[in-house]
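K.L.:
after the sequence you'll find the predicted model.
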Amino acid sequence: MAEYKALSATEMDTVDAVRTFFILATCTTLSVSAIPSFRSRFVNYGARATKAAGSKEPSSGAPASSGVSRLLDSLASWTVPHGFFTHFYIASVLSSAFWATQLPLRGPAFWAVAARVSDEHLQNSMSLNQIIWCWVLMTIQGSRRLYECVALSKPSSSRMWFVHWLLGIGFYVVTNMAIWIEGTGTLLSKDLTLDDVRITRVPSPRTLLCVPLFLLASGFQHDCHHHLASLKKYTLPSHPLFSRVVCPHYAAECVIYLSLALLAAPQGEIVNKTLLSCLLFVVMNLGITAGSTEQWYIQKFGEASVRDRWKMIPWVY
């Protein structure tokens, strides 16, 4: 343990590093989306992307592009197929499997993380029961989304900026660490046994609230994705969940991560701050995409198509 304590004194606290990743990702994405020339090139993708994004063709009658514009166009042309979304969930499932071996056995990757967790974050720790539940639910989320990408996705020529792809993979890798990292103190002090995973244990009130909330949101999101996959290309959704919300599947995603943040709250805390920073990124990122989706619906089907509909979260946005 001495060598790990020595390392922790010279490295950034791992919990703070994970939170910083989510906060920086949130701020960077928000900043890029706030600049029109960046948003059109780097934020929108798929059907929402403009022709200018990644295109070097000047519009008719437009003056020659400036050097900065040509540079931005060149960067925007670095794209990957939209189908690479599947890689996000492959990364998530593999990460879940990886930590399922590292945590119980206290493998080298676990020690590399635990060695850099400060005493402050070790003191108020998640319980083993919370860690197990969060791992199970995150595994369900990654596996379901992987299944949907494989079974429901249609062939598409759409592309996305390569940074979206890298950020998405990074998000799921880091999130699979975030779901247990505030339980490091417990993992260091107590061995995981079969007794800890008995289904006969009486669930806590927090578990009784958060697990059904997660499963309900997951079911809603699956229904939305199944309906969207059944539509003909570029047609309006008709599922009841879309009647008052443009992107109800995004709202469901936010509820999924909210339930995890509440479920993983360490002793004496209302919410898990690491997963709260993760939720912040999810809300901001999907909120931007929901706004773009609303604008695309207006351009494609008219303002009446989204009239009296919230973009993502009813009564909020």
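P.N.:
Yes, it's here. Numbering: from 1, shown residues only.

K.L.:
drop to CA atoms for contacts and neighbour counts, all remaining ones
P.N.:
OK.

K.L.:
what helix or strand is residue 86 located in?
P.N.:
helix 85-105 (DSSP states H and E).

K.L.:
show me what that helix is packed up against.
P.N.:
Where contact means 3 or more C-alpha pairs under 8 Å, 6 or more residues apart in numbering; DSSP states H and E, helix 85-105 is packed against helix 108-114, helix 128-151, helix 162-181.

K.L.:
please compare the first structure with the one that follows:
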Amino acid sequence: MSSSNWQRWGQLPDVSLYHIVLGGYVFMTANVLLVKFIKPLNSLLLYGKNRAQTTGDSSENAQNSKSILSKLIDDIFNLTVPKAWFSHYYVSFFVYCTLIQIVDIYKAAPVTELASNDVLYKSNKLIHIMLWIQSTRRTLECFTFTKFAANSKINFSHYIVGMAFYALVSLNSYVSLKELHPIAFSEVWKLITTADVALFAIFLAASFDQFRNHYHLATLVKYTIPYKFKLVASPHYTDEIIIYSVVAAISCKESLSSFASINYLSCLIFTVVNLSVTSVDTYKYYQQKFGDKFKLQWAILPGIL
């Protein structure tokens, strides 16, 4: 990209950047639903153990005649990258969050009196700190105990969606801070409320629980029942929903109608839709593989799904 193009990007109004984020999440959510509810496309949702099982089943029918659409879907299904590339999500997320943090700290200045936008800035700053914590933890998990089998693959479309998800939430955080006058962290701390503390505590609890669940999955013998999961089949996904629910709640409690809040809500909606679809497939896999040995009643949301 030329320097003039970079300058034009930097001069885009904040509302245009917000629209990019919103459009991205709406597009990705719609695509997940289309792939889920249009039966010929269902295979595009699968990866890991679910993908391996489907690949084995389809090989038995390899000689059957297929339509052009089926062959096209098969071609897309077979367009894969190593599952280890999952780490790219979190490394890029960490880099985005760290750069935003550096820029924001550099621009921050002491204030002499409280301005009306300082409370909004405080909420956006608190959200960014949570995103930075999430990106740091997930990056460390990827390079410490997460195991990626050498032959494990994910669909290329999953890889693109994952990269886009973290780029979009980082962009939303950047614009939400950029449009306000930065203040020093010592001033931010003075604006913290009891609700902020409670929500941040929920975030930390969900983060710790997700860490425990990821560690449990990483130390299991491959494709065995996750015996420490007592309530839902994919509690690490439940934790992810809680984390982004907290992010949306902190943003919305200050300004429900702001572009940033709408985008964090769209981020949460995508997270719920995407992980619910994935968790249902995982739940069905456990039922088929382990039969009566698999006792859990819920896939991801107790009492709902």
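P.N.:
Now that the structure is in, tell me what you want to look at. All figures in this text were calculated on a predicted structure; none of them were measured in a lab.

K.L.:
what comes into contact with the helix holding residue 86 of the first structure?
P.N.:
By C-alpha atoms under 8 Å, 6 or more residues apart in numbering, the list of residues contacting helix 85-105 of the first structure from outside reads 107-110, 135, 138-139, 142-143, 145-146, 149-150, 165, 168-169, 172-173, 176-177, 187, 191-192.

K.L.:
again, but for stretch 203-213 of the second structure
P.N.:
In contact with stretch 203-213 of the second structure (C-alpha under 8 Å, 6+ apart) are residues 130, 134, 141, 235-236, 239-240, 242-243, 246.

K.L.:
which ones among those residues map onto helices?
P.N.:
130, 134, 141, 235-236, 239-240, 242-243, 246 (DSSP state H).

K.L.:
before we move on, the earlier item: roughly how far out does the helix holding residue 86 of the first structure sit from the chain middle?
P.N.:
14 Å (C-alpha atoms, centre = their mean, to the nearest Å).

K.L.:
tell me the counterpart of residue 211 of the second structure in the first structure.
P.N.:
Applying TM-score structural alignment, one finds that residue 211 of the second structure aligns to residue 222 in the first structure.

K.L.:
element containing residue 15 of the second structure, please.
P.N.:
Residue-wise, residue 15 of the second structure maps onto helix 14-37 under DSSP H and E.

K.L.:
quick one: buried residues of that helix?
P.N.:
14, 17-18, 21-22, 24-25, 28-29, 32, 36 (16 or more other C-alpha atoms under 10 Å).

K.L.:
and the residues you listed, which two are the farthest apart?
P.N.:
14 and 36 (33.4 Å; C-alpha to C-alpha).

K.L.:
hey, where'd the helices end up in the stretch 201-305 of the second structure?
P.N.:
Ranges of helices within the stretch 201-305 of the second structure are 235-252, 259-290, based on DSSP state H, counting those that start in this stretch.

K.L.:
tilt between the last one and helix 235-252?
P.N.:
Computed by axes from the mean of the first three to the mean of the last three C-alpha atoms, to 10 degrees, the angle separating helix 259-290 of the second structure from helix 235-252 equals 170 degrees.

K.L.:
any idea how far residue 133 of the second structure is from residue 226 of the second structure?
P.N.:
26 Å (C-alpha to C-alpha, to the nearest Å).

K.L.:
got it, and residue 261 of the second structure?
P.N.:
36 Å.

K.L.:
tell me which of these two has more neighbours.
P.N.:
With neighbours defined as other C-alpha atoms under 10 Å, residue 261 of the second structure and residue 226 compare such that residue 261 has more, 23 against 18.
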